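*Asks:* Have a look at this prediction, sequence included:
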Amino acid sequence: MALVDADGHILALAVVPANVQDRDTRPALDDGKEKWPSLRLALLDGAFTAERCREWCNLHGMRHRVVDKDPHQKGFVVLERRWLVERTFGWLSHWGGLHRERAGRLDVATGRLACVASLLAANALNNPA
C-alpha cells in the first residue's frame, strides 16, 4: 500500500502480509498523512469502496474519489490517475525494492522499501523535472 503525491513520489508505504486486504491497511498510512497535512484528495481504486475507507479520508480531512473502470470495458484502458501508483511500483521494482523478500519478514521488507524510497527521493532532488 502506498501514499503518493501527484507526481508519484512516495509519501508513505505500508508493508502487510499477503493475507490482508488493501482496504484494511489504511491505518498503516496514518503517519504518512500526518506528515503531509496538505493532502486534500484521495484517489482510490475499486478495492476501497468500503465505508471504512470513506471514514478514514474524512478523519484526515480529505475528500475521496473512487476511480472505477467502466463495467462495459473490454481490454486494457488507462484509468484516470491510477497509473501514477502503478508507475511508482514500477520504480520500486526497478530499484529492487519489490523483489520477494527471502527472509519472509515484514520488518526486513519495510526497511528495504524505505531504502529504495530514499534513493528515489534523492534521485528526484538530483534530477528535477
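*Replies:* Structure's in. What do you need?
*Asks:* Going by C-alpha atoms from here, please, whenever you check contacts or count neighbours.
*Replies:* OK.
*Asks:* Now do the SS call for the spatially closest residue to Ala47 that is not a sequence neighbour.
*Replies:* Closest residue in space to Ala47, ignoring its immediate chain neighbours: Arg23 at 6.3 Å, by Cα to Cα, 6 or more residues apart in numbering. Following DSSP: H, G, I helix; E, B strand; the rest coil, Arg23 is assigned to helix.
*Asks:* try Arg65
*Replies:* Arg65 - assigned by three-state DSSP - is strand.
*Asks:* let's bring in a second one:
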Amino acid sequence: MLASTESNAPSPSRDCLAHRFGNAADGPGRVRCYGSDLTDAEWQVIRPLLSVPAWFQGRGGRLEGYCHRVKLDAVRYVVDNGVKWVNLPVDFPPYRRVHAFARRWQVTGLLAEFHDRLRDRVREKEGRAVDPTAAIVDSQLLRAAANIPKQTSGWDGGKKVAGRKRHLAVDCLGLVLVVTVTAASVQDRDAAVPLLERLRRCYFSVRLVWADGGYAGRFVDWAAQKLRLTLDIVRRSDDTTGFVVLPRRWVVERTRSWLMRSRRLARDVETLPAMHEAMVLWSMTMLMGGRLAGRRTGAFSRPAPRAR
C-alpha cells in the first residue's frame, strides 16, 4: 500500500511517490487528452493499490524520474490503441522507459498483484466473497503477426489459422483468474492441464469448473482425481441452429469480447507469450478500475444475457 507520509501538498493528479519523494516533480506536467488516460476518480481508486517501490523502502534503486500515473497512462495507451511502443506520443516518457516499466511489473509479479487487488475490490463491490468457488474456462484463437517466433506459434487445422491461443479461466463475474498463451496447434485439453493446475494452486477455494465440449473425455476424470475439481461440461445440442446463449459459457465468452476491445489484444503481436498474458491483465485492470470509479464503460454497462 502507498505510504501515508505527507510532503509538500501536491495536486491530486501529481500525488504519486515519484512526485512527492522522487524526481518526477522536476519534469513538466502532462495534459491528459486521451480516452485511455486515468481519470481523477480512477486514480484515487487505484493509487492505494499500487506497490511501494524498492527505493522508497530503502532497498536500493534510483529515485524515479517519471510520474507513476503518467507511466500507467502510457501503458494503457499502448493496450487500448494497439500501437508499437516506439510510436508512443511525445507527451509520454521515452518509450524505452515505459516498456521497461511494463516489463519489470510483468517479471516481478507486481502486475499480477495489482490486477488481483482490483479484482478483489470488484468482487466485494458486487457482494461476492473475495475467494471464488467456481470458474469457467475457454480458449480464443488469435492470428499471429509476422514478428511472432515459429517456436511459440502454430497452425490450427480446424479453423485454418496460424497463430496462438489465449486460454482463460474466469470467475462467475467474468473477471480473469488465470491466463495462459500457447501455440494454436496445442489442443484445449492439453493446454487446460497447466491452466487448471495453476488455477488450483492460486485459488484453492475453486471446486467447480464449467467448460465446453472440447474439454470432455478423460480430462474430466483427470481433473477430479488429480486436482479434486468437478469439471462440468456444458454442451451445445446437435439440433441447435444459430446463436444460442449457453448456461455459464456466456460468461467467459463475454470476457473474450471485453479483451477484444483492446486493440493490442485483437491480434497477437507480442514476441513473448508471457508479455501477451501481461497485456490481458493490463486490459482487465483498465476495465476494473473504470468500474470501481463509476465510469461505466461499454464492457460493463451492457446487461448480461440470461442463461436458459
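*Replies:* Received it, and whenever you're ready, just let me know what you need. Fair warning: this is a prediction, and the values are worked out from it, not measured in the lab.
*Asks:* Any idea how many residues pack against Gly32 of structure 1?
*Replies:* Counted by other Cα atoms under 10 Å, the residues lying close to Gly32 of structure 1 total 18.
*Asks:* Oh, that last question was meant for Gly213 of structure 2, not what I typed.
*Replies:* Summarising burial for Gly213 of structure 2: neighbours were counted as other Cα under 10 Å, giving 11.
*Asks:* Tell me which residue of structure 1 lines up with it.
*Replies:* Aligned by TM-score structural alignment, Gly213 of structure 2 pairs with Gly46 of structure 1.
*Asks:* Please name the nearest non-neighbouring residue to its match.
*Replies:* Counting by Cα to Cα, 6+ apart, Gly46 of structure 1 lies nearest to Asp68, which is 5.4 Å off, once chain neighbours are set aside.
*Asks:* That neighbour matches what in structure 2?
*Replies:* Using TM-score structural alignment, the equivalent of Asp68 of structure 1 in structure 2 is Arg235.
*Asks:* Now name the helix or strand holding its match.
*Replies:* Counting by DSSP states H and E, no helix or strand carries Arg235 of structure 2.
*Asks:* residues touching Leu79 of structure 1, list them.
*Replies:* Taking Cα atoms under 8 Å, 6 or more residues apart in numbering, we find Leu79 of structure 1 in contact with Val67, Asp68, Lys69.
*Asks:* please redo it, this time with the cut-off set to 6 Å
*Replies:* Applying Cα atoms under 6 Å, 6 or more residues apart in numbering to Leu79 of structure 1 gives no contacts.
*Asks:* Could you do Ala12 of structure 1 as well?
*Replies:* Contact analysis of Ala12 of structure 1 by Cα under 6 Å, 6+ apart lists Ala2, Leu3, Gly32.
*Asks:* Trp222 of structure 2 versus the equivalent of it over in structure 2, what's the distance?
*Replies:* Counting by TM-score structural alignment, Ala12 of structure 1 lines up with Val178 in structure 2. Val178 of structure 2 sits 19 Å away from Trp222 of structure 2, going by Cα to Cα, to the nearest Å.
*Asks:* again, but for Asp80 of structure 2
*Replies:* The spacing between Asp80 of structure 2 and Trp222 of structure 2, counted by Cα to Cα, is 39 Å.
*Asks:* What is the burial count for Pro247 of structure 2?
*Replies:* By the other Cα under 10 Å criterion, the neighbourhood of Pro247 of structure 2 contains 15 residues.
*Asks:* May I have the secondary structure class of it?
*Replies:* Secondary structure assignment for Pro247 of structure 2 (three-state DSSP): coil.
*Asks:* Leu196 of structure 2 versus that one, what's the distance?
*Replies:* With Cα to Cα as the criterion, Pro247 of structure 2 and Leu196 of structure 2 are 21 Å apart.
*Asks:* go on, Asp73 of structure 2?
*Replies:* 33 Å.
*Asks:* What residues does Ala162 of structure 2 make contact with?
*Replies:* Ala162 of structure 2 is in contact with Arg143, Gly154, Trp155, counting by Cα under 6 Å, 6+ apart.
*Asks:* residue in structure 1 matching it?
*Replies:* If you follow Ala162 of structure 2 across to structure 1 using TM-score structural alignment, you land on a gap.
*Asks:* Any idea how many residues pack against the residue nearest to Ala162 of structure 2 when sequence neighbours are not counted?
*Replies:* Leaving aside its chain neighbours, Ala162 of structure 2 sits nearest to Trp155 (4.3 Å; criterion: Cα to Cα, 6+ apart). For Trp155 of structure 2, the count of nearby residues is 16 (other Cα under 10 Å).
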